[in-house]
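Enquirer: Quick one, what's the 3D model for this:
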Amino acid sequence: MENVTTLRETRNSGIHINWHRLLPWVIPVVLIILWQVAVTAGWLDSQLIPSPLSVLEDGVTLWQTGELEKNVSISLFRATVGFAIGGSLGFVLGLMNGLSKVARGLTDTTIQMFRNIPHLSLIPLVIILLGIGESAKISLVCVGVLFPIYINTYSGIRGIDPELMEMGRAYGLNRRQLFSKIVFPGALPTILVGVRYALGVMWTTLIVAETISSNSGIGYMASNAQEFMDMDTVLLCIVIYALLGKLSDIIAKTLESLCLEWQEKGGANQ
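Expert: Predicted coordinates for the structure are as follows:
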């Protein structure tokens, strides 16, 4: 009897976990269904807004020709490299200014000055200096993601409770141990918020950069399709960007769960 009860509990918990993982996709799926119904019923002009099935067929065709695969991989490369460089630089600057009064006094106000310049306004300057090659797009993504990660890293470190630091010193922790056991774990939730926000900025920046100054990538596909009024491809590019943004957010949430598992366990124990 106990085995049967245990088996039922295991099944129920498995179902619960599966539903929990599916929940983030419920609203997007419902929106796609409503979109298909609206086009089929004639509420939307299929010449202006093609149905999801038509967009899917266009995507399959472009994938078979290799065009979609090539442009998606190029956009992913630009986004990944730009995020890695800009995110690393933002983290290092935030760490440096959060820990050092000298570095903070020397560079923080200057960084804040540049942060208030809309990074997308730099596109004309970047095109003049770097052209429309890969370095231009990657540079814009770097600038876009740098500041959210910098601000959150800096704020996370500066927000550490001074009493915890005093307690650590009372227990004989050196500076390296204070950082590894108190400062970094305490700042990590705020840093991860910055990572999540920066991922959204990354895709927004790349969309604009590829639309204005590019000869490849998803944004270029959308811009090129617009000239020929190819609405299937335009909507396909929008859907791809939306899916990539959704996937990035899921990755960020998973990273938060893995890195902050100790926090959840601590809360459960309390």
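
Enquirer: From here on, just use CA atoms for contacts and neighbour counts.
Expert: OK.

Enquirer: Not counting its neighbours along the chain, what's nearest G168?
Expert: Excluding its sequence neighbours, the residue lying closest to G168 (C-alpha to C-alpha, 6 or more residues apart in numbering) is L178, at 6.5 Å.

Enquirer: Check E210 too.
Expert: G219 (4.6 Å).

Enquirer: Y154 versus F228, what's the distance?
Expert: Distance of F228 to Y154, computed by C-alpha to C-alpha, to the nearest Å: 47 Å.

Enquirer: out of these two, which sits in the busier spot?
Expert: Neighbour tally, F228 and Y154, criterion other C-alpha atoms under 10 Å: the higher count belongs to Y154, 26 against 8.

Enquirer: The structure of the following sequence is requested for comparison with the preceding one:
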Amino acid sequence: MDRRQAVTTAEIVASTTARPVPDLIEVVAEHRARRGLWTRTPRAVRRMVGPVVILAAWAVGSATEWLDPDLFPPPSQVATTAWRLLGNGELATHVAASATRVLTGTVLGILIGVALAVVAGLTRTGEDLLDWTMQIFKAVPNFALTPLLIIWMGIGEGPKIVLITTGVAIAIYINTYAGIRGVDRQLVEMAQTLKARRSTLITQVILPGAMPNFLVGLRLGLSSAWLSLIFAEMINTTKGIGYLMSRAQTNLQFDISLLVIVIYAIAGLLSYALVRILERLLLSWRNGFDGVA
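Expert: As a prediction, this is how the structure comes out:
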């Protein structure tokens, strides 16, 4: 019986080794040949398909007069308006004013949101004191605070910055707090077993573990910043793309209104691209699922 098993095993091994093993280069070449045109196209080009389709639909709708040119000007007219406003420097002035407000409010919101999340996430006392309060602020729309901010702070830059800061800080806090509380307990216990300092525990274990959630909060916070800017620049201002939009609506300048929408869209895409770059830099250690082709 043992001899028969030995012979059978030898035959299996011989038959297996006798089969030609495909060359790795040939396998890769065959796989690439099976890939379609879409998968061979660079991802940067594929990501532009959606915006290009929207722009093409807009242009076709204007050319066929399916869209009323008086109420929905064609892309060429919007581009001409943009060039005119760039030439006289008006567009640059408004965009610079809005970008400054968003940058200031975003930086302050990140600092405040991270500080509150760390305090609430690391200690139960901090959670008891802060978490419910932040949840209440989360449930209140930012624009509902506008009349109160005008009464409390006047009509200067203060209310505008506070609106943007509040929106960013809430998004950062909610996600970073969840990330801190989602850190693996075993990692924390291991660091404590090795008698790591509290500062080392926070900077080397807890904050890196919460980094993915922080970046999600940053993505939402940047979106909230641009949305808050719309309401912020309606508070007695003469500079900013929100003011440009409000003036265009008052004067029925639909080409400028569409131009402002395009600017908001570009700003949102740039903000998203910034967060993606930060994810690649700060989360290079994470081996996450990137999707299939």
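
Enquirer: Let me see the TM-score of these two.
Expert: The pair, once superposed, lands on a TM-score of 0.88 when counted by TM-score structural alignment, normalised by the length of the first structure; 258 aligned residues with a C-alpha RMSD of 2.5 Å.

Enquirer: What does the residue nearest to E210 of the first structure correspond to in the second structure?
Expert: Matched to the second structure by TM-score structural alignment, G219 of the first structure sits across from G242.

Enquirer: Is that match in a helix, a strand, or coil?
Expert: helix (DSSP: H, G, I helix; E, B strand; the rest coil).

Enquirer: Tell me the spacing between whatever residue of the first structure lines up with T166 of the second structure and V29 of the first structure.
Expert: Residue pairing (TM-score structural alignment): T166 of the second structure is matched to V143 of the first structure. According to C-alpha to C-alpha, V143 of the first structure stands 34 Å off from V29 of the first structure.

Enquirer: Which one's more surrounded, these two?
Expert: The neighbour count for V143 of the first structure versus V29, taken as other C-alpha under 10 Å, is higher for V143 (26 against 11).

Enquirer: list the contacts for the more buried one?
Expert: G86, H119 (C-alpha atoms under 8 Å, 6 or more residues apart in numbering).

Enquirer: for D128 of the second structure, same thing?
Expert: So D128 of the second structure contacts A120 (C-alpha under 8 Å, 6+ apart).

Enquirer: so which helix or strand takes in it?
Expert: helix 124-139 (DSSP states H and E).

Enquirer: The closest residue to I127 of the first structure other than its chain neighbours: neighbouring residues, count only.
Expert: In this structure, I127 of the first structure finds its nearest non-sequential neighbour in A136, 6.7 Å apart by C-alpha to C-alpha, 6+ apart. Residues lying near A136 of the first structure (other C-alpha under 10 Å) number 23.

Enquirer: Report the mean positional deviation between the host helix or strand of A136 of the first structure and the second structure in the superposed frame.
Expert: A136 of the first structure is located in helix 134-158, with elements delineated by DSSP H and E. Here the mean offset of helix 134-158 of the first structure against the second structure after fitting is 0.9 Å, by mean C-alpha distance after the TM-score superposition for the first structure.

Enquirer: residues contacting T205 of the first structure?
Expert: T205 of the first structure touches L120, L140, V141, G144, counting by C-alpha under 8 Å, 6+ apart.

Enquirer: Okay, the residue lying closest to the third one once chain neighbours are set aside and S213 of the first structure: tell me how far apart.
Expert: Residue nearest to V141 of the first structure in three dimensions, not counting chain neighbours: G82, with 5.0 Å by C-alpha to C-alpha, 6+ apart. Computed as C-alpha to C-alpha, the G82 of the first structure to S213 of the first structure distance reads 16 Å.

Enquirer: first vs last residue of stretch 209-217 of the first structure, how far apart are they?
Expert: OK, stretch 209-217 of the first structure end separation, C-alpha to C-alpha: 10 Å.

Enquirer: Off-centre distance for that stretch?
Expert: 20 Å (C-alpha atoms, centre = their mean, to the nearest Å).

Enquirer: Can you name the residues in contact with it?
Expert: 70-75, 123, 127, 132-133, 137, 140, 218-220, 222-223.

Enquirer: Give me the most central residue, the first structure.
Expert: L199 (2.0 Å; C-alpha atoms, centre = their mean).

Enquirer: quick one, what contacts the counterpart of N175 of the second structure in the first structure?
Expert: The alignment partner of N175 of the second structure in the first structure, by TM-score structural alignment, is N152. The contact partners of N152 of the first structure, by C-alpha under 8 Å, 6+ apart, come to G94, T190, I191, V193, G194.

Enquirer: switch the cut-off to 6 Å
Expert: T190, I191, G194 (C-alpha atoms under 6 Å, 6 or more residues apart in numbering).

Enquirer: Alright, that wraps it up for me.
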